[in-house]
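**Student:** fold the following and give me the result.
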Amino acid sequence: MTTPLRERALASRDATAAIAALDTTSKRRLLHRMADELAASATHVLDANERDMDAAKANGTSAAMLDRLVLDAPRIAKIVVAIRDVATLPDPVGVVTRRETRPNDLVVERVRIPLGVIAMIYEARPNVTADAAALCLMAGNAVILRGGSDALHSNTAIAEALQRALMAEGLPEATITLIDDTRRETMVELLQLTDVVDLAIPRGGEGLIRFVTEHARVPVIKHYKGVCHLYVDRAADPSMALRLLVDGKTSRPGVCNALETLLVHRDAAAVFLPTAIARLRELGVEIRGDDATRALVPDVASATDDDYAAEFLDLVIAVRVVDDLEAAIAHIRRYGSDHTEVIATQDEAAADRFVHALRSAVVMVNASSRFSDGGELGLGSEIGISTTRLHAYGPMGAEALTVERFVVRGTGQVRHP
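**Tutor:** Sure, this is the predicted structure:
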């Protein structure tokens, strides 16, 4: 028996033919119309978000999750701009990434094509509804959106605006499908539609991502958590390092590219740490440190191994004094999550060693961890950050929603004459 979810998923699969057939100009026009529709629906979206926020507050939702959920006029304007930014990106579909002529005169090309149907599973952040839809459509894919119950009203209002743009352009509404049944059983059913869904991308807390990974039969792009580090080298500029620390930890502590651990070279600790800890405390940050940190600032709470492995998503940071660069690298290899690492240093050799020794998806030299974001890295927007070494690694934009295939052009060649 065909379930309602399967029927909707099949409609999404059927819609891929229409979106994949669009040329670049048509896709750009569609995205700008989506942005226009969302901007015109701002009041309706804000009203819907207010309903979600009221329910979340009544349920005792944490401040970090409320920050992810809330929308206001500037945030909606930013979502609109992000859609328009995606419209300006190079179209990845049809790009020939490599061409060579074989000795038998076969011309072998590698060409980017859409993946097909993307299942986007996410919590809180209503902006993901628009970001994911825009990126999937730019890459010629249909998208099935399954947001959390906490943002259902917001997601619905945004999706309806985007679908109006689809219909105005003569495209199937099912090109963007929002699943409003937020039960876990429905999510599991979606994740097992191996003949329909080409890729699942979960975006949210570690619990959600592990649940998706454990129950999916379709390929999954994932990152479990963002345990991001700042290492302050002995050759760091202290004022620069402090700016990186404050921005990385306090600008938005509830996001995955926020700093969670501060590592400081022993030679820099006596000068840097007392000032840095005092500044963090002024901004409301709780400090948990090792014995060397507590020797410099005695009233710091003692850090545990669990603290160094934690994604706090809050105004909390773990601090450790390390003997040298190699000790910092060893710490990150042990406790890191392959998300984003930062070094503050004026020593190019130390920076190069840090970059080459770590395999994290993003490595920053003298730049805030908060730049680990598709929009900031030139992708226009991002559908997520992959710490899984599959076809994509790091922030994923439109190109990461395509795959290379081989196109072979001949003049009648056969392998066995």
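**Student:** going forward, measure contacts between C-alpha atoms and count neighbours the same way
**Tutor:** Noted.
**Student:** Asp72 - nearest residue in space that isn't next to it in sequence?
**Tutor:** Among residues not flanking Asp72 along the chain, Leu46 sits closest, at 6.6 Å (C-alpha to C-alpha, 6 or more residues apart in numbering).
**Student:** I would like the residues contacting the one helix or strand the one you found maps to, please.
**Tutor:** For Leu46, the element it lies in under DSSP states H and E is helix 42-58. Helix 42-58 is contacted by residues 66, 69-73, 76, 150-154, 157-158 when judged by C-alpha atoms under 8 Å, 6 or more residues apart in numbering.
**Student:** stretch 346-364 too?
**Tutor:** With contact meaning C-alpha under 8 Å, 6+ apart, stretch 346-364 is reached by 235-237, 325, 329, 333, 337-343, 345, 365, 372, 386-387, 393-394.
**Student:** how long is that stretch from one end to the other?
**Tutor:** Distance between the boundary residues of stretch 346-364 (C-alpha to C-alpha, to the nearest Å) amounts to 13 Å.
**Student:** how close does the residue nearest to Asp72 get to Ile79?
**Tutor:** Where Ile79 is concerned, Leu46 sits at a distance of 13 Å (C-alpha to C-alpha).
**Student:** can you check Pro4 too?
**Tutor:** The value you get for Pro4 to Ile79, if C-alpha to C-alpha is used, is 31 Å.
**Student:** and Met65, by the same measure?
**Tutor:** Met65 sits 18 Å away from Ile79, going by C-alpha to C-alpha.
**Student:** count of neighbours near Phe312?
**Tutor:** Phe312 is flanked by 23 other residues according to other C-alpha atoms under 10 Å.
**Student:** element containing it?
**Tutor:** Under DSSP H and E, no helix or strand contains Phe312.
**Student:** list the contacts of the closest residue in space to Leu191 that isn't next to it in sequence.
**Tutor:** Counting by C-alpha to C-alpha, 6+ apart, Leu191 lies nearest to Ala216, which is 4.7 Å off, once chain neighbours are set aside. Shown in contact with Ala216 (C-alpha under 8 Å, 6+ apart): Val188, Leu191, Gln192.
**Student:** can you lay out those residues as a markdown table showing distance to Val86 and secondary structure?
**Tutor:** Converted to a markdown table, these look like this (distance: C-alpha to C-alpha, whole Å; DSSP: H, G, I helix; E, B strand; the rest coil):
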| residue | distance to Val86 | secondary structure |
| --- | --- | --- |
| Val188 | 30 | helix |
| Leu191 | 27 | helix |
| Gln192 | 30 | coil |
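**Student:** please spell out the PyMOL selection for the buried subset of those.
**Tutor:** Entered in PyMOL, the line below selects the buried ones among these, by 16 or more other C-alpha atoms under 10 Å:
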select buried, resi 188+191
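**Student:** for the comparison step, fold the sequence that follows:
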Amino acid sequence: MNDMSTDSTEMDVTAVVANLGRRAKEAAQKLALASAEQRNLALNEAAKELRARARAILAANATDLDSISDKDAAFIDRLTLTEDRVAAMADALESIAKQSDPLGRTLASFDRPNGLKIDRVSVPIGVIAMIYESRPNVGSDAGALCVKSGNAVILRGGSESLHSSRVIVACLAAGLKAAGLPEDAVQLVDTRDREAVKLLLHSTDTVDLVIPRGGRGLVSLVQKEARVPTLLHLDGNNHSYIHESADIENAVGIVQNAKMRRTGICGATECVVIDRKIAARMLPLLAASLGDCKLRGDAEAQVILPDIAAATDVDWDTEYLSNILSVKIVEDLSEAIAFVQAHSSGHTDAIMSDDMEAAKRFMSAIDSAVVMHNASTQFADGGEFGMGAEIGIATGKMHARGPVGAEQLTSFKYLVFGSGQQRV
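**Tutor:** Here you go, the predicted structure:
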């Protein structure tokens, strides 16, 4: 698994990761005691740094782009930073700073018959290891959300984005320093050695939670190797179902956006499911609206559009992250629900329908983190949910589910107030 072959190099990586963990743990203890004003100041100052160093970030990103080869367009899009995307990173930090403090909230309060008063209050998780691929802006979002929620974070981005990540993390560190907070609250694993990922997953003494954000290969590795608790963000094999009652024109526009706005993000629709009663009218209009998107359909879809490729069983379970869309024709709502339940990755699924009862039935039956009605699946995003940004979309059911913002990066503890009570 190690990219390097010597034992000495392997030991160096072990030492590096252990050192990051120790420093992060110390920083987390200080950050947990920092005021909301300090944490917000750190984010606002980091936003200023991102804007001030925009040219340096773009130059570093150009170096990253120059170093890759044999990557598809969707991967390159995820890796690429532009002036607008750097500005959006800074805007996200300021948006997060404006949000209510997720720490110290009284989640529940109750009095016991013996006079004890018990409060359940929100607290930081501690040290979070964020392992992600290709998209360098994820490091900025994750760092900001962790600072807001009082957690230290160790960032391990994709090796392809290392130059970009270095400058971004330097901006976050500058913001922390300006606010009088420990710069070690946001650290980067500054190596391409893949052994570092395994070491983070084994860091039970220093890391409290691992969050992986990437493809199936990364998630499989985490599931196999992790000894630290994990918050999984699986792939986005998302469906848009067009019910027989849907407004055809409206549905075409929604699905076109859900697929083609950005094909390389986890919120993109990968499969469109269409009721048989409207398929002959719907499918040609949809195909025309999708432009250069390559369609792969079942036998019925191929009868309607003879030029499209045949879908295989593999297609129904594939997150393309590209301009490819599979098409499934179904008899009715019941068959649509059964198909989506069988093939969805549990990320985001949607129904287009003017029948509210059908929409409610679909939304109740589909067991995904996000289920939408008459809206593009690309709205499955923390920023669009008012969180400022997200650390990812959690597809599991424990601790957090759906877009994970600052509030979802907290735990809780109980504060018990007595007046001399002794248990019998």
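**Student:** give me the TM-score for these two chains.
**Tutor:** TM-score for the superposed chains, counting by TM-score structural alignment, normalised by the length of structure 1: 0.97, backed by 412 aligned residues with a C-alpha RMSD of 1.1 Å.
**Student:** for burial, what's the neighbour tally of the residue nearest to Asp72 of structure 1?
**Tutor:** For Leu46 of structure 1, using other C-alpha under 10 Å, the count is 20.
**Student:** can you tell me how far the aligned residue in structure 2 for it is from Lys360 of structure 2?
**Tutor:** Using TM-score structural alignment as the criterion, Leu46 of structure 1 maps onto Leu58 of structure 2. Taking C-alpha to C-alpha as the measure, Leu58 of structure 2 falls 45 Å from Lys360 of structure 2.
**Student:** Pro4 and Ile79 of structure 1 - which one has more neighbours?
**Tutor:** Comparing Pro4 of structure 1 with Ile79 by other C-alpha under 10 Å, the one with more neighbours is Ile79, at 22 against 9.
**Student:** mind checking the SS state of that one?
**Tutor:** Judged by DSSP: H, G, I helix; E, B strand; the rest coil, the three-state class of Ile79 of structure 1 is helix.
**Student:** that one: what's it in contact with?
**Tutor:** Asn127, Ala130, Asp131 are the contacts of Ile79 of structure 1 under C-alpha under 8 Å, 6+ apart.
**Student:** so which of the residues you listed persist in structure 2?
**Tutor:** Contacts conserved in structure 2 for the contacts of Ile79 of structure 1, counting by both residues aligned by TM-score structural alignment, their matches' C-alpha atoms under 8 Å: Asn127, Ala130, Asp131.
**Student:** in the stretch 201-350 of structure 1, what residue spans correspond to helices?
**Tutor:** Along the stretch 201-350 of structure 1, the segments classed as helices by DSSP state H, counting those that start in this stretch run 206-215, 238-250, 266-282, 291-296, 305-308, 325-335, 348-357.
**Student:** so which of those helices is the most packed in?
**Tutor:** Most buried of those by mean neighbour count (mean count of other C-alpha atoms under 10 Å) is helix 238-250; its value is a mean of 20.
**Student:** which helices and strands does it pack with?
**Tutor:** strand 259-265, helix 266-282 (3 or more C-alpha pairs under 8 Å, 6 or more residues apart in numbering; DSSP states H and E).
**Student:** format the ones you listed as JSON lines; extra columns: distance to Arg409 of structure 1.
**Tutor:** Supplementary listing: these in JSON lines, determined by distance: least, C-alpha to C-alpha, whole Å:
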{"stretch": "strand 259-265", "distance to Arg409 of structure 1": "50"}
{"stretch": "helix 266-282", "distance to Arg409 of structure 1": "61"}
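**Student:** ok, which of these comes nearest Glu100 of structure 1?
**Tutor:** Smallest distance to Glu100 of structure 1 across those (C-alpha to C-alpha): 44.6 Å, for strand 259-265.
**Student:** in structure 2, what range does that closest one match?
**Tutor:** Under TM-score structural alignment, strand 259-265 of structure 1 corresponds to residues 269-275 of structure 2.
**Student:** so how far is that stretch off the chain centroid?
**Tutor:** Distance of stretch 269-275 of structure 2 from the chain centroid (C-alpha atoms, centre = their mean, to the nearest Å) equals 22 Å.
**Student:** mean shift between that stretch and structure 1?
**Tutor:** After superposition onto structure 1, stretch 269-275 of structure 2 sits on average 0.4 Å from its aligned residues (mean C-alpha distance after the TM-score superposition for structure 1).
**Student:** ok, residues contacting that stretch?
**Tutor:** Taking C-alpha under 8 Å, 6+ apart as the rule, stretch 269-275 of structure 2 contacts 236-244, 255, 258-259, 316, 318-321, 324-333, 336, 349, 377-378.
**Student:** buried subset of those residues as a ChimeraX selection?
**Tutor:** Of the contacts of stretch 269-275 of structure 2, the buried ones go into a single ChimeraX selection, burial set by 16+ other C-alpha under 10 Å:
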select :236,237,238,239,240,241,242,243,244,255,258,259,316,318,319,320,321,324,325,326,327,328,329,330,333,336,349,377,378
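**Student:** let me know whether Arg296 of structure 2 touches Ala311 as I believe.
**Tutor:** Yes. Arg296 of structure 2 is within contact range of Ala311, at 4.7 Å (criterion: C-alpha atoms under 8 Å).
**Student:** the more surrounded of the two?
**Tutor:** Higher neighbour count among Arg296 of structure 2 and Ala311: Arg296, with 22 against 19, using other C-alpha under 10 Å.
**Student:** contacting residues for that one?
**Tutor:** With C-alpha under 8 Å, 6+ apart, Arg296 of structure 2 has these contacts: Ile308, Ala309, Ala310, Ala311, Asp315, Ile324, Leu325, Ser326, Val327.
**Student:** from Ile201 of structure 1, how far off is the aligned partner of Ser240 of structure 2 in structure 1?
**Tutor:** Aligning on TM-score structural alignment places Ser240 of structure 2 opposite Leu230 in structure 1. According to C-alpha to C-alpha, Leu230 of structure 1 and Ile201 of structure 1 sit 27 Å apart.
**Student:** repeat for Gly397 of structure 1
**Tutor:** 12 Å.
**Student:** and those two? Which one has more around it.
**Tutor:** Taking other C-alpha under 10 Å, Gly397 of structure 1 and Ile201 do not tie; Gly397 has more neighbours (30 against 24).
**Student:** corresponding residue for that one in structure 2?
**Tutor:** Counting by TM-score structural alignment, Gly397 of structure 1 lines up with Gly405 in structure 2.
**Student:** gap between that match and Ala142 of structure 2?
**Tutor:** For Gly405 of structure 2 relative to Ala142 of structure 2 (C-alpha to C-alpha), the value is 9 Å.
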